[in-house]
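Visitor: sequence plus the predicted model coming up.
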Amino acid sequence: MIQSMTGFGKHVIQLPEKKITVEIKSLNSRNLDMNARMPSAYREKELALRQKVAGVLKRGKIDLGLYVEITGEETSSQINNGVVKGYMNQLSEIVPGEDIKLLEMALRLPDALKTERGEVDEDEYRAIQQALDAALEEIDRFRTEEGSVLEQDFNGRINELKSLLEKVSAMDTDRLATIRERLEKAVADLQVEVDANRFEQELIYYLEKYDITEEKVRLANHLDYFLTTMAAAGSNGKKLGFISQEIGREINTIGSKANYAPMQQLVVQMKDELEKIKEQMLNVL
């Protein structure tokens, strides 16, 4: 079962004096690229929270947000009385004014508020971990559901590639016969006498260069391997990407050897299906 790298998870926990919200968003990325936003008082726990997220999500561009809203009387910021009074005295020396106006101006200046940073309470940290676990479960479920949609799309396109490959195989005999007739006619048009045995040997050698038997076998194996890998436990986005490259290599070789318009038209259709697979593959974990 494959998973998408796109997802969203959110969980809210209400404590006696705080509301804690954990949000996780993820988009596709070649590797793990995580950005964390949280109040400075919780930075000491950032590394542990990052490790927990990385252990579950593995890959993608991930935004982790920890938001804390004070709902009680507790506050980590206090007015710095001495600094505010000093600002007010300096302001009144410049332009006399009402105390309330001076206070408003003073509170906007640097260091008017002081924030006391203490250690995160263990009970509160356990609550944050619980909220993170719940958000991770939600985003993992989201990714799995998105992955199911991608899997259905991949199944349809791989089966279409198999159908096109069968058509290529069905016309291969006619293709070689047409190429042979074309070569024989070209030699006949030259109106020169040639050694029949030597011409037959050269013709066989030439036709062997256009033989696509190996490419057809390898392509069929790659398509089956893609489906097997997709159905395996865990998500194998990078591996599926490598298999897609091998599928493309065989399709390109068939196209270069075809030398036959009806087969080249099928190859174009195969390339179109594979291109759509590769576009969606960017979202696979």
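Guide: Yep, it's here.

Visitor: from here on, just use CA atoms for contacts and neighbour counts.
Guide: Will do.

Visitor: residue 7 against residue 25, yeah?
Guide: Yes - contact criterion C-alpha atoms under 8 Å: residue 7 and residue 25 qualify, at 5.9 Å.

Visitor: list residues touching both of the two?
Guide: Here residue 7 and residue 25 share the contacting residues residue 139, scored by C-alpha atoms under 8 Å, 6 or more residues apart in numbering.

Visitor: which one's more surrounded, these two?
Guide: Ranked by neighbour count (other C-alpha atoms under 10 Å), residue 7 and residue 25 place residue 7 first, with 24 against 21.

Visitor: residues contacting the more buried one?
Guide: 25-27, 139-140, 142-143.

Visitor: show me where the stretch 51-200 of the chain has helices.
Guide: All helices of the stretch 51-200 of the chain, identified by DSSP state H, counting those that start in this stretch, fall at 81-94, 99-107, 122-190, 196-209.

Visitor: for the first one, which positions count as buried?
Guide: Judged by neighbour count using 16 or more other C-alpha atoms under 10 Å, the buried positions of helix 81-94 are 83-85, 87-88, 91.

Visitor: and stretch 195-212, by the same measure?
Guide: 207, 210, 212.

Visitor: wait, doesn't the last one sit right on residue 256?
Guide: No - using C-alpha under 8 Å, residue 212 is not in contact with residue 256, being 10.0 Å away.

Visitor: one more to weigh against that first structure:
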Amino acid sequence: MIRSMTAFARAERAGSDGTLNWELRSVNHRYLEPHLRLADALRDLEGAVRDALRQQLSRGKVECTLRFSEANGSKALHIDASRAAQVVAAAESVASLINQPARINPLDVLNWPGVLASNGPDTQTLNAQALALFQEALDELTADREREGTELARLIGERLDALAAEVDALRALVPQMLALQRQRILDRFAELKLEADPQRLEQELVLLAQKSDVAEELDRLATHAAEVKRVLKAGGAAGRRLDFLMQELNREANTLGSKAFDPRSTQAAVNLKVLIEQMREQVQNIE
């Protein structure tokens, strides 16, 4: 299945320890480029998140944001009485050396490192929950990319059909246009009342017809268009292959335009370039 590189996903889960929230945003990029913004308490997840992205996606700039809001009362405060006693004893020992020392402030004791501690959520459990929730968000992002990719493939398919119609129409007109060109040259000689060597004139007309022959370009356009359809049907990470095919289609359309010798062939070349450019813009978003 063809995937787009543009998508958005969000996943949230509330628990006794608090609420986890993932937001994933994906846009087109030449390679896979993750940008992670994780809550401070969950920064250990970075490696696992990058691994999961590499396993499921191949291209795109992906912004992953994880927020964690702790539940009210999830942190129970605990005083290390032994540590507090040591701090008070040390403060009293110093106070005995001072004339009229200030009274010891209990808040100062609580602020001393190691006196006051809190039991937050279990880190290992929280990491596991956050990683499982990330997989849910990633699956949603992938599904979103697949839905948009299906639509992109449909739009490209419509333009491929229009391109094939242009190629077939021009192919049918080429003999008529060559005959008309030949007749115009003969009429011009007649108007100027010039006598030309019939054999030499025929050679020049053949050479001109060869220079104006666009059968090869039309065949290549048809071949490349068929390959684009095959790649779209095969699915997978086809963006780079499709981009290359768009370049080849554009090259053949340019050559076709340079050989144009009739307003109808000129217009056909322009129409083809417009269709190819429209497809190229859509291909830029394909993984």
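Guide: Arrived safely, thanks for sending. What you are looking at is a predicted structure, and each value in this text was computed from that prediction instead of being measured.

Visitor: related to what we said a few turns ago, so which of the helices of the stretch 51-200 of the first structure gets nearest residue 222 of the first structure?
Guide: Smallest distance to residue 222 of the first structure across the helices of the stretch 51-200 of the first structure (C-alpha to C-alpha): 10.0 Å, for helix 122-190.

Visitor: what is the neighbour count of residue 255 of the first structure?
Guide: Around residue 255 of the first structure there are 21 residues (other C-alpha under 10 Å).

Visitor: what's it aligned with over in the second structure?
Guide: Structural alignment (TM-score structural alignment) places residue 255 of the first structure against residue 257 in the second structure.

Visitor: how about its match: what's its closest non-neighbour residue?
Guide: residue 269 (5.2 Å; C-alpha to C-alpha, 6 or more residues apart in numbering).

Visitor: likewise for residue 178 of the second structure?
Guide: Distances taken as C-alpha to C-alpha, 6+ apart put residue 209 closest to residue 178 of the second structure, at 6.7 Å, once the chain neighbours are dropped.

Visitor: what residue in the second structure is paired with residue 136 of the first structure?
Guide: Under the alignment (TM-score structural alignment), residue 136 of the first structure maps onto residue 138 of the second structure.

Visitor: residue 16 of the first structure belongs to a helix, doesn't it?
Guide: No - with DSSP: H, G, I helix; E, B strand; the rest coil as the criterion, residue 16 of the first structure is located in coil rather than a helix.

Visitor: and it, how many neighbours?
Guide: 8.

Visitor: distance of it from residue 266 of the first structure?
Guide: Residue 16 of the first structure sits 67 Å away from residue 266 of the first structure, going by C-alpha to C-alpha, to the nearest Å.

Visitor: likewise residue 52 of the first structure?
Guide: Distance from residue 52 of the first structure to residue 266 of the first structure, counting by C-alpha to C-alpha: 48 Å.

Visitor: could you do residue 72 of the first structure as well?
Guide: On the measure of C-alpha to C-alpha, residue 72 of the first structure and residue 266 of the first structure end up 69 Å apart.

Visitor: more neighbours: the two, which one.
Guide: Neighbour comparison, residue 72 of the first structure and residue 266: the larger count goes to residue 266, with 18 against 11 (by other C-alpha under 10 Å).

Visitor: surely the more buried one is in a strand?
Guide: No - looking at residue 266 of the first structure with three-state DSSP, it is helix, so not inside a strand.

Visitor: spatially nearest residue to residue 14 of the second structure (excluding sequence neighbours)?
Guide: Closest to residue 14 of the second structure by C-alpha to C-alpha, 6+ apart is residue 20, at 6.3 Å.

Visitor: settle this for me: residue 151 of the first structure is touching residue 2, isn't it.
Guide: Yes - using C-alpha under 8 Å, residue 151 of the first structure makes contact with residue 2 at a distance of 6.8 Å.

Visitor: higher neighbour count, these two?
Guide: Taking neighbours as other C-alpha under 10 Å, residue 151 of the first structure and residue 2 compare with residue 2 leading, 25 against 21.

Visitor: any idea how far that one is from residue 244 of the first structure?
Guide: Look at residue 2 of the first structure and residue 244 of the first structure: by C-alpha to C-alpha, they are 15 Å apart.

Visitor: kindly state which residue of the second structure is aligned to residue 274 of the first structure.
Guide: In the second structure, the residue matched to residue 274 of the first structure (TM-score structural alignment) is residue 276.
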